[in-house]
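> One predicted model, sequence on top.
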Amino acid sequence: MKICTVCNNTQAGGNFCGKCGGPLETEVAATANPETPNSFTPPNHANIQQPSPSTEVTVQSNEQLDQLKEHSKAYFTYFVQQLKSPSTNAHEVANQKNHLTSLIVYMVLTAISVYSLLNSTIGASAFSIATPSFIQILLYSIIFLAILIGVSLVSIYVTSKLFSDTLTFKNILSKIGSYFALPITLSAVGILLSILGSNLIASFSVYIGICLAVGLIPLYVMIKQLQIKTKGIDGFYAFIFYLIVTAIIGAIIGVFIMDSTIGDMLDYI
């Protein structure tokens, strides 16, 4: 259809209006175009592939594995630094997590070294029949080491509260754990030597590590703390007080241990 530009008359064909003679032009039909850019077509959710539960679990596992690798790498770097220079990062708050991790790693490695020494000394066949299982020895050893470290922990806390700046238990554990790179190394060497059959040297290595962990390192931490500040009493007497508290608490716990299942285990060893 065409429409006249003068009188708006519509007719089927021709170039001029049959009514007034004005020129005609083609009428544009205003039809809706569904393909216009402004139109919105809702997505078909049925065609979108949703991730399966197994895929989500795999992704989470990979992320956790990557995080574990990163933490392990960071701890290894920290461990090497502490082994070279134990006092460098001893008081840094940012490394508290690594300090506490060192305590756990040491107790686990020492427990494994004890089992390995017993297994290598007694013999695998007789050892499996006459002694507790690996899990029992691991548990007993960790509890025993935790108790010994706990004695020093309480002694340092009491002494610092009375004669120096008060420390929290977490701070004390962090300070002690910062020096555990050497005991960890000695326990690892003990495991390796026991596997190779050098039981005497392995036992000596583990023994030195235990002496450092439960004796000399807490003693050193206490001395360093008393050098910072003492409250109205000479640091020497505060140190003597620490030794007395350690001896008393150690004796009380020692009696308890000897009457417990751990005591039976130690008697057998």
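The structure has been received and is ready for your questions.

> all contacts plus neighbour counts: C-alpha atoms, from now on.
Noted.

> Sketch out the helices for this structure, chain order is fine.
Listed in chain order, the helices of the chain (DSSP state H) span residues 53-84, 96-122, 124-130, 134-163, 169-177, 181-196, 199-211, 217-228, 235-258, 261-268.

> Can I get the ones you listed in JSON lines including distance to Glu25 and mean neighbour count?
Converted to JSON lines, the helices of the chain look like this (distance: least, CA to CA, whole Å; neighbours: other CA atoms under 10 Å):
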{"stretch": "helix 53-84", "distance to Glu25": "64", "mean neighbour count": "13"}
{"stretch": "helix 96-122", "distance to Glu25": "85", "mean neighbour count": "21"}
{"stretch": "helix 124-130", "distance to Glu25": "106", "mean neighbour count": "11"}
{"stretch": "helix 134-163", "distance to Glu25": "98", "mean neighbour count": "19"}
{"stretch": "helix 169-177", "distance to Glu25": "92", "mean neighbour count": "20"}
{"stretch": "helix 181-196", "distance to Glu25": "95", "mean neighbour count": "22"}
{"stretch": "helix 199-211", "distance to Glu25": "104", "mean neighbour count": "19"}
{"stretch": "helix 217-228", "distance to Glu25": "101", "mean neighbour count": "18"}
{"stretch": "helix 235-258", "distance to Glu25": "110", "mean neighbour count": "15"}
{"stretch": "helix 261-268", "distance to Glu25": "108", "mean neighbour count": "14"}
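
> let's bring in a second model and compare:
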Amino acid sequence: MAVYILLAVLSVYFMARSLSEYSFGIVEIGFMDVALPLTLFAAVAIGIHATAIFVTFKLFSEPISLKAVIHGIGEFYEVPVALTAVSLVLLLFKSYTVGFGILAIGAGLAFATIPMFVMISQLVRQSKTIDKFYAFLFYAVFLFVAGALISVLAMDSQLGELMNTLNML
């Protein structure tokens, strides 16, 4: 997962830096301006998924450790890593549309498809007497509520920064 996050950060940084060249020096993009928010976003997204899977298993299946959940998610990251590496190479050659598209596919796999697959495959193997559908529904609702709360907090923070910037102008 760390390799994926590093490659994704580099891909977005090189794309943002290349695109900032068209701003005639008005916008300067530093590595930490990209690395810190993206790393934080990735860590929070993986944490939310892992927590949702952990709580779902705790309630609806055989208990599983959080470390095992994270390992279960991480073992499928080969494809997102490969796609992000291809994206990085394409973005370095200024192929923005294809590079960003491949980066988006890798992110979709890393942050949506793989955690959902891990959750479903574990439920199929080790479900208690309760219907697997309700366990999956609980997972989806937990994920939605946690994601919505984090998104609202992030947007509130960004809007505050935007308002401060506008007031300074």
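Everything's here; your move. All values derive from a computational prediction rather than experimental measurement.

> Any idea what the TM-score is?
The TM-score (TM-score structural alignment, normalised by the length of the second structure) is 0.88; 162 aligned residues with a CA RMSD of 2.0 Å.

> Distance to Ile3 of the first structure added to the helices of the first structure, as CSV?
As requested, those are arranged in CSV below (distance: least, CA to CA, whole Å):
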stretch, distance to Ile3 of the first structure
helix 53-84, 65
helix 96-122, 86
helix 124-130, 108
helix 134-163, 99
helix 169-177, 93
helix 181-196, 97
helix 199-211, 106
helix 217-228, 103
helix 235-258, 111
helix 261-268, 109
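
> And these: which comes nearest Leu24 of the first structure?
Closest approach to Leu24 of the first structure among the helices of the first structure (CA to CA): helix 53-84, 67.2 Å.

> The closest one aligns to what range in the second structure?
Using TM-score structural alignment, none of the residues of the second structure align to helix 53-84 of the first structure.

> cool, stretch 248-259 of the first structure as well?
Going by TM-score structural alignment: stretch 248-259 of the first structure matches residues 145-156.

> can you list contacts of the matching stretch?
Ile48 (CA atoms under 8 Å, 6 or more residues apart in numbering).

> Recalculate using a threshold of 10 Å.
Counting contacts by CA atoms under 10 Å, 6 or more residues apart in numbering, the residues outside stretch 145-156 of the second structure that touch it are 41, 44-45, 48-49, 51-52, 140-144, 157-162.

> Next, the contact list for whichever residue in the second structure pairs up with Ile135 of the first structure, please.
Matched across to the second structure, Ile135 of the first structure falls on Met32, judged by TM-score structural alignment. Each residue near Met32 of the second structure by CA under 10 Å, 6+ apart is listed here: Val9, Tyr13, Leu38.

> Now stretch 7-18 of the second structure on the first structure. Mean distance?
With the two structures superposed, stretch 7-18 of the second structure lies on average 0.9 Å from its match in the first structure, counting by mean CA distance after the TM-score superposition for the first structure.

> Can you state the residues of the first structure onto which that stretch aligns?
Using TM-score structural alignment, the residues of the first structure aligned to stretch 7-18 of the second structure are 109-120.

> Same question for stretch 124-135 of the second structure.
So stretch 124-135 of the second structure sits over residues 227-238 in the first structure, by TM-score structural alignment.

> Give me the distance between the two termini of that stretch.
Chord length of stretch 227-238 of the first structure, first to last residue, is 11 Å (CA to CA, to the nearest Å).

> quick revisit: so how far is the match of stretch 248-259 of the first structure from its chain's centroid?
From the chain centre to the centre of stretch 145-156 of the second structure is a distance of 14 Å (CA atoms, centre = their mean, to the nearest Å).

> How about stretch 96-104 of the second structure?
For stretch 96-104 of the second structure, the distance to the chain centre is 16 Å (CA atoms, centre = their mean).

> now that stretch: which residue numbers in the first structure?
So stretch 96-104 of the second structure sits over residues 199-207 in the first structure, by TM-score structural alignment.

> how much does that stretch stray from the second structure?
Mean deviation for stretch 199-207 of the first structure: 0.4 Å (mean CA distance after the TM-score superposition for the first structure).

> neighbouring contacts of that stretch?
Contact with stretch 199-207 of the first structure is made by 109-111, 113-114, 116-118, 120-121, 183-196, 208-210, 212-213, as judged by CA under 10 Å, 6+ apart.

> now stretch 222-233 of the first structure
Residues contacting stretch 222-233 of the first structure (CA under 10 Å, 6+ apart): 152-153, 155-157, 159-167, 172, 175-176, 216-221, 234-236, 238-239, 242.
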